[in-house]
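*Asks:* for reference, the sequence and a predicted model appear below.
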Amino acid sequence: MKKPLRLLVFDCDGVLFDSRLANKEYYNSILKATGRSPLTEEELEYVHMHSLPECIEFLFRRHPDLKDLAFEIAKKTPYSDFFVYMQMEPGLPEFLEWAYSRVKIALCTNRTTSTLPLLRHFDLEKYFHLIRTALEIPKNDPRALSSILEHFRCSPSNTLYVGDSAVDERLCLACSVPLVSYKNPALKAIKVLKNYEDLKIFLQENFSL
């Protein structure tokens, strides 16, 4: 018997977009301006999952004297300059077009001021019924997700979260929301997806929409 599904919640980086190179270029530009060395692999992994304030704190944990300067540089460095390095996941607009009239669609991201410009740049804003960014609640706080459920008056059992990181995994666990992993088999998820056609088939076969 198929389960009812009312709400799909998406992470942004690594799920809607391959943004690894964009994040690398963005944060390296900040590091260069402060005189710090480029990102290590560990740091690149971190900035791919966390909010800007968390990233600055982490990147300058050994250089606290440069932290204020880094925040100032970040404020003056528009992330839109790095959209050229972003790659939208294949089949994403087609999937969102199909899903929009069937379920509520929300975004839960650790991005801050770059979120709306990014969605508008790729003409995706129109597909999201609600957008929750780290400006409101960062994803290390379970309320980032629980507040979305409250907004739609939706239970965790009628919700799916599509994410790709340990941050997403912890968030879903804290809110008892089933996680669908996007291209990351290391996560504890009910399904690991290869692409958006995979997600569409999974929903059609297992849920009433």
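*Replies:* Sure thing, it's come through.
*Asks:* please make it C-alpha for all contacts and neighbour counts, starting now.
*Replies:* Fine.
*Asks:* show me where this protein has strands.
*Replies:* 3-4, 7-10, 17-18, 87-88, 104-108, 130-132, 159-163, 179-182, 191-193, 207-208 (DSSP state E).
*Asks:* for the longest helix along the chain, name the packing helices and strands.
*Replies:* Longest helix in the chain by number of residues, with DSSP state H as the criterion: helix 20-34. Contacting helix 20-34 under the criterion 3 or more C-alpha pairs under 8 Å, 6 or more residues apart in numbering; DSSP states H and E are the following elements: helix 41-47, helix 67-76.
*Asks:* take the one below as the second:
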Amino acid sequence: MNGTLFPHGLAGVIFDCDGVMINSRAANDEFYNRVLAYFGLPPMTPEQEAYSFMATAGQALRHILPERLHGEIDRVTRDEINYQRDILPLLRLMPGFREFADELSARGVRMAIATNRTEQGMQRVLDFFALPSYFDPVVTASNSTPKPSPEGARRICADWGARPSDVLFVGDSAHDKQAAEAAGVTFAAFNGGELEGQIVASDFAALGRALVPVLARSR
């Protein structure tokens, strides 16, 4: 980690949800492929899978479905796909996430979420995993412009009264990185392959090690 990061200490950490807090790749693919199958269409291509993982559900469905079917999206996702029964159980909490969040909380570091999920979708995740109420605010596609817009990250910093340079954004996509950079927030590229950031961490153990110097100052 660059020694000049967080010279005033770490004020807070913003987490993306999918690919950071939770492993939802299998769940996402199952959901979108069920919608495609309902219309008699083939499964997603690799390009569509990559796009759908970063986008909002509405953006993804408009991307993978022919325009003639766009008017059916709300009905099908409401009445034909049982997300609670068939998709939610496929989600997995990222190894080490709960312990990492507990450590930050114990040190008085604020936490927030910036996700392209809807408010309802994000609440389902929090409830399903019975996650503690560490995350405030929770910024979603329902109450903010979706990433790569920096609106959510800027709003979180403002709510905290924190300098953007004192805040860390943990994300795994180009949209996360663009949002963080535009907001002036330090970006940690998490589990993102070739994705670069001021911090690069393959998992939460690695991210914890990278933050040891700054967390030590939070004692």
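*Replies:* Looks like it came in fine. Model, not experiment: these values are computed from the prediction.
*Asks:* against S51 of structure 1, how distant is S147 of structure 1?
*Replies:* 18 Å (C-alpha to C-alpha, to the nearest Å).
*Asks:* okay, those two: which has more neighbours?
*Replies:* Higher neighbour count among S147 of structure 1 and S51: S51, with 20 against 13, using other C-alpha atoms under 10 Å.
*Asks:* just give me the match in structure 2 for the more buried one.
*Replies:* Under the alignment (TM-score structural alignment), S51 of structure 1 maps onto T56 of structure 2.
*Asks:* compute the number of surrounding residues for the residue lying closest to its match once chain neighbours are set aside.
*Replies:* Leaving aside its chain neighbours, T56 of structure 2 sits nearest to N116 (5.0 Å; criterion: C-alpha to C-alpha, 6 or more residues apart in numbering). By other C-alpha under 10 Å, 29 other residues sit near N116 of structure 2.
*Asks:* surely N116 of structure 2 touches S144?
*Replies:* No. With contact defined as C-alpha atoms under 8 Å, N116 of structure 2 does not reach S144; the gap is 9.0 Å.
*Asks:* ok, the equivalent of N28 of structure 2 over in structure 1 - contacts?
*Replies:* When structure 1 is aligned by TM-score structural alignment, N28 of structure 2 is paired with N23. Remark: with contacts taken as C-alpha atoms under 8 Å, 6 or more residues apart in numbering, N23 of structure 1 is in contact with L44, V47, H48.
*Asks:* mind putting those residues into TSV with distance to V15 of structure 1?
*Replies:* Below are these laid out as TSV (distance: C-alpha to C-alpha, whole Å):
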residue	distance to V15 of structure 1
L44	17
V47	15
H48	11
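*Asks:* Throw the residues you listed into a markdown table and include neighbour count and distance to V192 of structure 1, thanks.
*Replies:* Conversion of the contacts of N23 of structure 1 to a markdown table gives the following (neighbours: other C-alpha atoms under 10 Å; distance: C-alpha to C-alpha, whole Å):
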| residue | neighbour count | distance to V192 of structure 1 |
| --- | --- | --- |
| L44 | 19 | 23 |
| V47 | 21 | 23 |
| H48 | 21 | 19 |
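*Asks:* with that, I have no additional questions.
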